[in-house]
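S.K.: test case, fold it:
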Amino acid sequence: MQKSTELMFGRGLVWATGEIHRRQRGIMNPAFSAPQMRTFLPMFQDSASKLAQMLKEEVIDAEPSGQLVVDMIGWLSRTTLDIIGELGFGFQFGSLDGLENPLRKQNESLFIGTPPRYRLILKTLWYYLPELLLDLIYLPTPRYRQLRRYSAFMRNFSQGIVERSIIEGDGKDVMSVLLRANASEDPRRTLSDIEMVDQIATLLFAGHDTTAKSLTWYLYEIARNPECQERVRAEIAAIRANKWVEKLSATDLESMAYTLATIKETLRLHPIVNVMHKEATRDDVIPLSSPIVTKSGEQVSSIPVRKGTLVDLAVGVYNRLPEIWGADANEFKPERFLDIDKSNHSNIGVFGNLMTFSSGPSGCIGWRFAVLEMQTIIVTLLENFEFSPPPQTEKTRIYRKPAGGLMAPMVEGGRCAWMGLVVKSLEE
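M.R.: Here you go, the predicted structure:
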């Protein structure tokens, strides 16, 4: 599994474990602090406004009725790519402007279709092959060749980004902040040149496609629950009524309790990474919150694991456990986050007691970036548009399917992610 991760992202933060992970994380933390994230809000707002304006001009106004079935995932993917390009590396992708770039094509190719069974079998074999052997052998599968091409492309692309950031030096983007944090003369407190380059592939993945798909699932749930959609819109209007300026502050967004609850509920029901793979670095014992009974009738309250044991963390299962979330855990119910029973609150994740952003030392370093970005785009879209499901047919019915390691919305038989929603402009 670590070799597959290295092929996609190099030796960046997602790949790193143990002491390497602690060192990389410590150096990168300043670039993702809460104060740093707040400086990004104007860019989030500008990009969200640009998305709304283009939806009106190029999609909605083209239909006399003022509403149209729109594949929202494409629009959101282009928006989040532009955002991570500018805020992550000071790079202008121009995706919303229709500019084509090789990186976007490379990135999109990673998330096409559900993997065939033979690929799953071959991937399982990777667990049992030494890493050095995997570096030397050639696996004759389309996916392996695709990962190799992506890895080579990203190394070249990222090297150029780092070199430009070093020359400019005073940028406010994540990479510039990271380079300044990496200025220590102590090699134990710095990233190597390769590690610095490989963080870019990690940030592009974590700050682009994952957020776009999360936003897509948000619109899906809001479209299916119009009363929730209206309540969010009313909360935004109430905040606006007390403002003398056009743009909302980070404090304004944080005060929208119900809107935040709908975001948490979406991330609970639709974690983009459904399973996280871990490997025990030492012998340990995993305690269970509730005892289980084995097939032999033995009651077990803990599970011993040996060093090297592979452990799959079922994020989607935890996020829907009735013991944590109630008997209605499979329903979209944002209110569950407004009146939390503290006696049954486990505080596992970094956000909303969810496993969606992982937890502990491996918790997603960019979760604040993702949440603030989602808040900003959601507020802008719901102020300008009404979303509803299209007529339900086999061509429009949405399913959650794995695509390149992410849970994507797809129609039956589709190879690419698709989320068609009826979008209606709220302008008179």
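S.K.: going by C-alpha atoms from here, please, whenever you check contacts or count neighbours.
M.R.: Noted.
S.K.: can you count the residues close to residue 84?
M.R.: By the criterion of other CA atoms under 10 Å, residue 84 has 24 neighbours.
S.K.: then it would be within a helix, right?
M.R.: Yes: according to DSSP: H, G, I helix; E, B strand; the rest coil, residue 84 belongs to a helix.
S.K.: ok, the closest residue to it other than its chain neighbours - contacts?
M.R.: Once flanking residues are discounted, residue 84 sits nearest to residue 207: 6.0 Å by CA to CA, 6 or more residues apart in numbering. Neighbour list for residue 207: 80, 81, 84, 366, 369, 370 [criterion: CA atoms under 8 Å, 6 or more residues apart in numbering].
S.K.: to check against the first, give me the structure of this:
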Amino acid sequence: MSAPTEQGMKEMTELVATYPQGFMTWLGPMVPLIHLCHPDVIRSVLSASAAVAPKDAIFYSLLKPWLGDGLLVSAGDKWNRHRHMLTPAFHFNILKPYVKIFNDSTNIMHAKWLHLASEGSTRLDMFENISLMTLDSLQKCVFSFDSNCQEKPSKYIAAILELSALVMKRNEQLLLHMDLLYRLTPDGIRFYKACRLVHDFTDAVIQERRCTLPSNGGDDVIKAKAKSKTLDFIDDENGKELSDEDIRAEADTFMFRGHDTTASGLSWILYNLAKHPEYQERCRQEVQELLKDRASTEIEWDDLAQLPFLTMCIKESLRLHPPVTMISRCCTQDISLPDGRVIPKGVICVINIFGTHHNPTVWRDPEVYDPFRFDPENIQDRSPLAFIPFSAGPRNCIGQAFAMSEMKVALALTLLRFRVLPDDTEPRRKPELILRAEGGLWLRVEPLSTGAQ
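M.R.: The predicted structure follows:
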């Protein structure tokens, strides 16, 4: 749905500046895509029910061999049932114990950084390091599983990178949407090989988790976990297991969307703060002030609401570099827009998150990194749909509170222990399924003398 190049992103920004309400592109000669990039326009589509504006079957069907029929891809009654069942697992009371895990996983990452810095190597690919950290956290939080994935190279991470690139490449080649044909191509062979690797990884996590249930009392364990508000993914709200197929689909979806998007968000946040040392230092002072009278440097749940400037910096980075740059919906009936125009039934609407976040009629100087846009006094007159890094409406991101909590913990600890400096080479944005950087996002880290122990 978008050219995976920096030039493509620049052209998108120019189009939004020229047509701030939206514009049309084409997926092949016969499939028009209407890009919506203004809050007043996208509201009509995002606020529609999941039945009126379901996800675009053309694009999301390409994800099914990888992600199955999980929340990201499913529709209708199945989506409603699974969304209703999984939503309680992301309640604030259940998220609270995960903050300890976020601290622990970040500590492991920082120990590696300190070791590398002791050898004089401080130039790091943030995507590589942070992806492993967020994957580590996700497995521990959502599956009660510790794979020690930060301690060794990850074939799973490599497979995710390959799958993301191959899906976007396939989407732009309409003939290869036919599965029988795609399987015969070199890309198709690579895609299904990577799918097998990802599925084997997920199956191992699921089986490891399931083995702990019977040996520890089965239903009694689930009830105890429910009482203590630490349900994990494989325990549903009634203590009954999903089918093997459903478990795998939701697990694959959460493993990808739960770690990769957060890693993208954190990597670009560190990039933006490296480019703006004055904001980085203000965040650092905010964290130091919060922890000044404590023996421990651990970030606690109640601390997350006590970091207003750091939160503003996170949000401004998510505006400038949204991990997911666009989503698509297919209208199952006519949808009326505020100006009287109508989006006809059957049209594919691209909710252009990147375009909305860079729309000059919505954001003054949209290419400038300015955290004060998210000062409470500055957001009162702004549409809530001007900032949609987690989408919006009935199909918004179920894990957004999880992701924001993890980003706050990891960023606070990182700035407490390290100074983050820009690399000599400016990264080139590369939008695939998430917003990456070509060749990685390289930054330099410098341990602080008052850093973490």
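S.K.: superposing both, give me the TM-score.
M.R.: The TM-score (TM-score structural alignment, normalised by the length of the first structure) is 0.81; 380 aligned residues with a CA RMSD of 2.6 Å.
S.K.: what ranges do the helices span in the stretch 301-428 of the first structure?
M.R.: Ranges of helices within the stretch 301-428 of the first structure are 315-318, 322-325, 367-384, based on DSSP state H, counting those that start in this stretch.
S.K.: what does residue 179 of the first structure align to in the second structure?
M.R.: In the second structure, residue 179 of the first structure lines up with residue 235, judged by TM-score structural alignment.
S.K.: that match contacts residue 221, correct?
M.R.: No: the criterion here is CA atoms under 8 Å, and residue 235 of the second structure misses it with residue 221 at 9.6 Å.
S.K.: strands of the first structure, residue ranges please.
M.R.: Ranges of strands in the first structure, per DSSP state E, are 67-71, 275-279, 284-293, 299-305, 310-314, 385-388, 399-403, 406-410, 420-425.
S.K.: return the most buried member of these.
M.R.: strand 406-410 (a mean of 24; mean count of other CA atoms under 10 Å).
S.K.: residues touching that strand, excluding its own?
M.R.: With contact meaning CA under 8 Å, 6+ apart, strand 406-410 of the first structure is reached by 111, 210, 213, 217, 270-274, 398-402, 416-419.
S.K.: mind running it again at 6 Å?
M.R.: Under the contact criterion CA atoms under 6 Å, 6 or more residues apart in numbering, strand 406-410 of the first structure has outside partners 272, 273, 398, 399, 400, 401, 417, 418.
S.K.: residue contacts, whatever residue of the second structure lines up with the fifth one?
M.R.: Spelled out, that is residue 400 of the first structure. For residue 400 of the first structure, the aligned position in the second structure is residue 429, judged by TM-score structural alignment. For residue 429 of the second structure, the residues meeting the contact criterion (CA under 6 Å, 6+ apart) are 6, 437.
S.K.: which non-adjacent residue is nearest the residue nearest the centre of the first structure?
M.R.: In the first structure, the residue lying closest to the centroid (CA atoms, centre = their mean) is residue 210, at 2.8 Å. Leaving aside its chain neighbours, residue 210 of the first structure sits nearest to residue 272 (6.4 Å; criterion: CA to CA, 6+ apart).
S.K.: and that neighbour, what's its match in the second structure?
M.R.: Per TM-score structural alignment, residue 272 of the first structure is aligned with residue 323.
S.K.: residue 46 of the first structure too?
M.R.: Match for residue 46 of the first structure (TM-score structural alignment): residue 104.
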